[in-house]
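**Student:** structure, please.
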Amino acid sequence: MILRILIALIISIVAYVTYYNNAISTDYNEDIACFDLNDSHINTLRNSAVTFDTTEGGAPMLSFELKDLLFPGKISANESLDTTNRAIIKGIAFQIFLNAATLKSGNYSFTNPLFDDDNHNSRISSIPKLLELYDNKTIGFYFNENHATLLKSSKASFSYGVIGINAKRPFGDSTAFEYDIADIVGEKYPVNNDNTGNMSAEMLDRIMRLYYELVPALQVLLINGEIETGKYCRENSNSEWIKF
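**Tutor:** Modelled structure (predicted):
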């Protein structure tokens, strides 16, 4: 009797772990060639606050709770969810927004969504360069072409309930993403004999400051960016979404 109970318990644990891993590890990089972006998807993104994912190298992330969406009773993350939630969970709508939204350079302001939120503000305060940008109730921020280019080039990620820019490889296959940033914005740096980069401390500091500025830049883009609803398609999971 005890043995049967133990076997049943082990089977239940294995089934739960398998389900949990499948649910929380769902990635946006599915074999989806086209997607219909609608106002509901866009409004969900516009109403999200941007904070900072402190795992790996760190990256901007969206701060809405996904547990209820992932585990509504015993429903799988792939089943019985409305179109908006499925799109957000897969990261598709967010990646489309990054690829397709446009915004002119200029001064923008927004109410600091993290000012009175100790949980999310602790992520910001752990990085001095970010804390400098988020030390007021109202944030004034100059959005420029570098911010626009980097956000457009960034890769969305969904992992363990977090939707945001990939914290390990935010711009492609490189974990040394400071060099990706320099390449994207056209900054030149010395190269060693083995073809590896040799960025100065001053340049690294400047590049990382630009990277941390993507937190308020993403918030500004979500609030003010222009994007059309409709059908978006891509050639493969690594290519940009394009409006059709």
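
**Student:** C-alpha from now on. contacts and neighbour counts both.
**Tutor:** Noted.

**Student:** who are the packing partners of the host helix or strand of Leu151?
**Tutor:** In the assignment (DSSP states H and E), Leu151 maps to helix 145-153. The contact analysis (3 or more CA pairs under 8 Å, 6 or more residues apart in numbering; DSSP states H and E) places helix 145-153 against helix 92-100, helix 177-185, helix 214-224.

**Student:** Proceed likewise with the subsequent sequence, for comparison:
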Amino acid sequence: MSLRDVAAQLRHLWRCRSEYKLLERQHATIAETLATRPPDEFSAQHLAILRNLRVTWLTVESGAPGLRQFLPFGSNRSTLKVGFELIGCRNEALLARALVETGQLIPAFCIKAVMSAGRYAVPADMRDYFADSQTGVSADGTFEFREEHAVLLRQSCWRTDMLYPPSWPLPGIDGKRPYGDCSYFQIDMASHLGMPYQISSDGEVQTNEVRDAELESLHWQMLTALQIFLLHACVPDRV
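**Tutor:** Below you'll find the predicted structure:
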């Protein structure tokens, strides 16, 4: 291991230690914010935080995308340093409150915000995370955001589970039933996309291996779709 790698590991360990201490200091603020009705609309601070949140793949059941609950701005970015820059002051309680409120607003944002279909560049500092071909990111670092992605974001079922406490209560899509009531999630996906599976005379859904694989591939792409949506989707006047 090179000295550069050792230095990088030490910096990461320091960020993790600082994050644990921050969560400990702001435990009461986080709990109080969760017990309070979320704001009715995004503030400039909420939007700035939302643009900087990073996604992750949650491995519950079938798996689904969600927001990072630890080091939410990325593993190589200090929550305090980035957060203070985003809110414009060095106030830990204000940052904690704004971060939790932003998480509370994410599901409504995905329903009501809008974004044009097209090809979008994945920021250079994120590309390593989306290197797997299943994410839909091409060799040139771009992702084709389609209407199907927007439809599924609007139909996603969100949860806020503290998977690895202490952590920030930021939401993720339900890995067991990501798009509706069916644990066989392709059934819900097909219905939302206007191409439902056929039903047999005895009421059984007639699945199809090829179509199942296509929808599962689309489900994997939702990780990138969510990140691109957070970066570029337009916020209406009220969310």
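
**Student:** nearest the geometric middle of the first structure, what residue?
**Tutor:** The geometric centre of the first structure, computed from its C-alpha atoms, lies nearest to Gly164 (CA atoms, centre = their mean), at 1.4 Å.

**Student:** just to check, that one is in contact with Ala156?
**Tutor:** Yes - look at Gly164 of the first structure against Ala156 with CA atoms under 8 Å: they come within range, at 5.6 Å.

**Student:** which neighbours do these two share?
**Tutor:** Phe94 (CA atoms under 8 Å, 6 or more residues apart in numbering).

**Student:** still on that earlier bit, what sits against the residue nearest to the centre of the first structure?
**Tutor:** Counting by CA under 8 Å, 6+ apart, Gly164 of the first structure makes contact with Asp53, Ala59, Pro60, Met61, Leu62, Phe94, Ala156, Ser157, Phe158.

**Student:** dump these into a markdown table; add secondary structure as well.
**Tutor:** Shown next, in a markdown table, are the contacts of Gly164 of the first structure (DSSP: H, G, I helix; E, B strand; the rest coil):
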| residue | secondary structure |
| --- | --- |
| Asp53 | strand |
| Ala59 | strand |
| Pro60 | strand |
| Met61 | strand |
| Leu62 | strand |
| Phe94 | helix |
| Ala156 | strand |
| Ser157 | strand |
| Phe158 | strand |
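
**Student:** all the strands of the second structure, in order from the start?
**Tutor:** Under the criterion DSSP state E, strands of the second structure are mapped to 55-58, 64-67, 118-121, 142-145, 158-159, 172-173, 198-199, 205-206.

**Student:** list just the one of the ones you listed that sits closest to Ser43 of the second structure.
**Tutor:** strand 64-67 (19.4 Å; CA to CA).

**Student:** which bit of the first structure covers that closest one?
**Tutor:** With TM-score structural alignment applied, strand 64-67 of the second structure matches the range 59-62 in the first structure.

**Student:** report the mean deviation for that stretch after fitting onto the second structure.
**Tutor:** Once fitted to the second structure, stretch 59-62 of the first structure is off its aligned match by 1.1 Å on average (mean CA distance after the TM-score superposition for the first structure).

**Student:** what does that stretch contact?
**Tutor:** Contact with stretch 59-62 of the first structure is made by 48-53, 162-167, 170, 212, 214-215, 218, as judged by CA under 8 Å, 6+ apart.

**Student:** do that again at 7 Å, thanks
**Tutor:** With contact meaning CA atoms under 7 Å, 6 or more residues apart in numbering, stretch 59-62 of the first structure is reached by 48-53, 162-167, 214-215.
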